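1. no letters, just coordinates:
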């Protein structure tokens, strides 16, 4: 599938802001099954400086600085991306989860050990006993890691309710877990917390999901949104395999990957600091259109 993506973020400030330094992660990644044909970002008002780099996780970043009074900031990313069906590992062909857990703790640098950095706690995901106990209902002795992760992915979809009013971007993962509700960010963090609590590497994936309108209805402009899902390490042969607990699926052509990280804090699409007073509001509109 070939997609055209528009992602517009508009900040409105109660009082004029004189200085703003911002970091955007909005460029789709280059993957074996995904190719970004073109990507551009427009910033209003015009920034005084722009600089691009790749972060520790290989995500493409854009830093920009604004000097001068302004009451709104609009950042519009425009991309053309081609997504092919990814290679999906057969669950029964992945190693037993206990075997993989020991492999990522090895004394010598191997692909398993390198992936092991995603098995530790991170800023927004702290492994714990409650997550391990919940995960162990799926991770039974001798079960392969992907088979167990798929079962856990389905259980989270079944046991948790999608509720945008229940959480916000800063809600701790344990709170969303206790409420049994939240949004895609919360579902991804919960799945990661459960898997890491058993010593298995899991990483956070941010991107887009092309949504389909109801039969016979036109697609609404701005109806798509940023999305989040999870990659689970399945050994050096099958490597990272994606799971989407919000939709109980394995991401394929309708999922467009933008960034990887330990949790949302590593991959926030747009973040920054401003000098000024008063409150601010944010409006985001995303369109993912097949081309």
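-> In hand now; what should we look at? Being a predicted model, the structure only gives us computed values, none of them experimental.

2. can we go C-alpha only for contacts and neighbour counts from here?
-> OK.

3. tell me the contacts of the residue most central in space within the chain?
-> In the chain, the residue lying closest to the centroid (C-alpha atoms, centre = their mean) is residue 206, at 2.4 Å. With contacts defined as C-alpha atoms under 8 Å, 6 or more residues apart in numbering, the neighbours of residue 206 are 226, 227, 228, 229, 257, 258, 259, 260, 264, 267.

4. below is structure B, check it against A:
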């Protein structure tokens, strides 16, 4: 078991005064099996009004507005989360279960390939080859591994709007791209798959208690084989005591950490700082 303290600070600077802004933030972790939120808060400065709700996908959303002149906006999300290793079923579901009408209907949203996750033809071929005769649980790991081996992790070559097919053509990308690629490939095989947004302590095996480290938002997938199983294709590891889940959906646009609109201001610059401390 571990306990992580996360501070996610986002600062916007505007070249001209902004007269009003409206924003939504998805940075508050969720309490679920293996993850207990001890404290969580989201604060925006300046802000004249804020509210909270859960969206269609179950993510906690903090909506806020600033109806006054400002040239800077800062959003700070802070949380303490206790994590434990997940308990998995010893008998995951087979292909017959995944292909049943009941599962196909219930999991339809996580079987549908979106424009963002649409896999290229040769990626589908790679996925089928990697899956081979494996049952779904083993096939999912094999496909994620094959994708990761084919795609180099290179920050800066893709952006938040990059589609899986574009990252695949470049054979380069970051965690968001790898999650989109694996999700699209697994869905084409008939394995329900969710895109997951959250945080990962970068020192999964060597973290020092009480030592602050620089982190960042992270993305991975969950595939369904009788139960949802988290897997991190960037690091080729199962999701365990150093992953903090914030949001789930079909793709990145469903769980964007912060989005909004503003009036005036002209261009803006954005600075993001994520600090993670392992407390236990």
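-> Nice, I can see it. Since the model is a prediction, treat every value here as computed from it, not as a measurement.

5. on that earlier part again, closest one to residue 84 of structure 1 out of the contacts of residue 206 of structure 1, please.
-> Distance to residue 84 of structure 1 across the contacts of residue 206 of structure 1 (C-alpha to C-alpha) is lowest for residue 257, with 11.9 Å.

6. for the nearest residue to residue 106 of structure 1 once chain neighbours are set aside, helix, strand, or coil?
-> Across the structure, with C-alpha to C-alpha, 6 or more residues apart in numbering as the measure, the residue nearest residue 106 of structure 1 apart from its sequence neighbours is residue 113 (6.0 Å). At residue 113 of structure 1, secondary structure determined by DSSP: H, G, I helix; E, B strand; the rest coil is helix.

7. need the counterpart of residue 113 of structure 1 in structure 2.
-> Taking TM-score structural alignment as the criterion, the aligned counterpart of residue 113 of structure 1 in structure 2 is residue 105.

8. count of neighbours near residue 96 of structure 1?
-> Other residues lying near residue 96 of structure 1 total 21 when counted by other C-alpha atoms under 10 Å.

9. aligned partner of it in structure 2?
-> Under the alignment by TM-score structural alignment, residue 96 of structure 1 pairs with residue 94 in structure 2.

10. ok, now residue 255 of structure 1?
-> Taking TM-score structural alignment, residue 255 of structure 1 has residue 243 as its aligned residue in structure 2.

11. from residue 164 of structure 2, how far out is its match?
-> Here the criterion is C-alpha to C-alpha, to the nearest Å. By it, residue 243 of structure 2 lies 23 Å from residue 164 of structure 2.

12. more neighbours: these two, which one.
-> Set side by side, residue 243 of structure 2 and residue 164 show unequal neighbour counts under other C-alpha under 10 Å, the larger going to residue 164 at 27 against 24.

13. correct me, but that one touches residue 114?
-> No. Residue 164 of structure 2 is beyond contact range of residue 114, at 9.9 Å (criterion: C-alpha atoms under 8 Å).

14. and stretch 154-162 of structure 2, which stretch of structure 1?
-> Using TM-score structural alignment, the match for stretch 154-162 of structure 2 in structure 1 runs over residues 163-171.

15. pull out the buried positions in that stretch.
-> The neighbour-count criterion (16 or more other C-alpha atoms under 10 Å) identifies residue 167 as the buried residues of stretch 163-171 of structure 1.

16. and that stretch, end to end?
-> Taking C-alpha to C-alpha, the span from the opening residue of stretch 163-171 of structure 1 to its closing residue is 13 Å.
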